[in-house]
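Asks: model this:
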Amino acid sequence: MVQTRNLTDPVVRSFVEAVNTHNREAFADVLAPNATMADDGTERDLEEWTDREIFTTRGHIDVVEESDEGRAFVADYRNDTWGSMRTSWRFTVEGNKISRFETGQA
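Replies: Just a heads-up that it's a prediction; the model follows:
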């Protein structure tokens, strides 16, 4: 397990911290204005998906291992809807903001 404070990429670290503390403002601050995302290869509405999968269901990311200089990781993700599952996450970071992230079952 990788402690959140030890994640390599500071922007990705801020993303994980915002998710784990359920801080919508910090989450929005780390995203680029027109950020996009996909879940299991399907494009999703970012605001609707994060509300449903993270904020109203107490989502939490425990990073197991990171790669790609900290812009990708495998994690145990849990929320009140789905319980716990192994997931993969990949981030595109531009100008200290996340412009895209992709997640799915690992």
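
Asks: contacts, neighbours, all on C-alpha from now
Replies: Fine.

Asks: How about the contacts made by V16?
Replies: Counting by Cα atoms under 8 Å, 6 or more residues apart in numbering, V16 makes contact with T4, I61.

Asks: Is it in a helix, a strand, or coil?
Replies: Under DSSP: H, G, I helix; E, B strand; the rest coil, V16 falls in the helix class.

Asks: Give me the distance between it and N79.
Replies: 14 Å (Cα to Cα, to the nearest Å).

Asks: can you tell me how far the residue lying farthest from the centre of the chain sits from R86?
Replies: In the chain, the residue that sits farthest from the middle, by Cα atoms, centre = their mean, is G95; the gap is 17.6 Å. Distance, G95 to R86, using Cα to Cα: 29 Å.

Asks: Another for comparison:
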Amino acid sequence: MIPVNQLTDPAVRAFVTAVNAGDQQAFAAALTPGATMSDDGSDRDLQDWAEREVFSSGGHMDVESESDGGRALVASYRNDTWGEMRTAWRFTVSDGRVSRFETGQA
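Replies: You can find the predicted model right below:
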């Protein structure tokens, strides 16, 4: 596992830190206005997804590996709804914040 504070990309580090802390304000601050996302190849409403998959269900990421300068992760993701699964994450960063992320099973 890679400790969150050692993730290469600062924007991705802020995103993962916010997810793991369950910190909605920090999560919003890690994203650009109008940020978008997809889950398993389908675009989702980011706010609804984050509330359901992260904040109300105790979402947590344990990063196994990173590539693409820290903007692609493989992580063990767990929450109270789905349990634990191996997931892939790809981030697009603009102006130091995440403008899009794509996640799905790895």
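
Asks: TM-score, when you put one on top of the other?
Replies: Laid over one another, the chains give 0.99 as their TM-score (TM-score structural alignment, normalised by the length of the first structure), with 106 aligned residues with a Cα RMSD of 0.3 Å.

Asks: In contact with the residue farthest from the centre of the first structure, which residues?
Replies: Applying Cα under 8 Å, 6+ apart, no residues qualify as near G95 of the first structure.

Asks: Can you name the element that comes right after the longest strand along the second structure?
Replies: If you go by DSSP state E, the second structure has its longest strand at strand 83-94. Downstream of strand 83-94 of the second structure, the first helix or strand assigned by DSSP states H and E is strand 97-105.

Asks: by contact count, what packs against that next one?
Replies: With contacts taken as 3 or more Cα pairs under 8 Å, 6 or more residues apart in numbering; DSSP states H and E, strand 97-105 of the second structure sits against helix 10-21, helix 24-30, strand 31-39, strand 83-94.

Asks: now, of these, which is deepest in the fold?
Replies: Counting by mean count of other Cα atoms under 10 Å, helix 10-21 has the highest mean neighbour count of these, with a mean of 20.

Asks: quick one on the thing from earlier: closest to E51 of the second structure out of the helices and strands packed on strand 97-105 of the second structure?
Replies: Nearest of those to E51 of the second structure, taken as Cα to Cα: helix 24-30 at 8.7 Å.

Asks: Have a look at how far, on average, that closest one is from the first structure.
Replies: Its aligned residues in the first structure lie a mean 0.3 Å from helix 24-30 of the second structure after superposition (mean Cα distance after the TM-score superposition for the first structure).

Asks: Return the distance of that helix from the chain's centre.
Replies: How far helix 24-30 of the second structure lies from its chain's middle: 11 Å, per Cα atoms, centre = their mean, to the nearest Å.

Asks: what does stretch 81-99 of the first structure give?
Replies: Using Cα atoms, centre = their mean, the offset of stretch 81-99 of the first structure from its chain centre is 3 Å.
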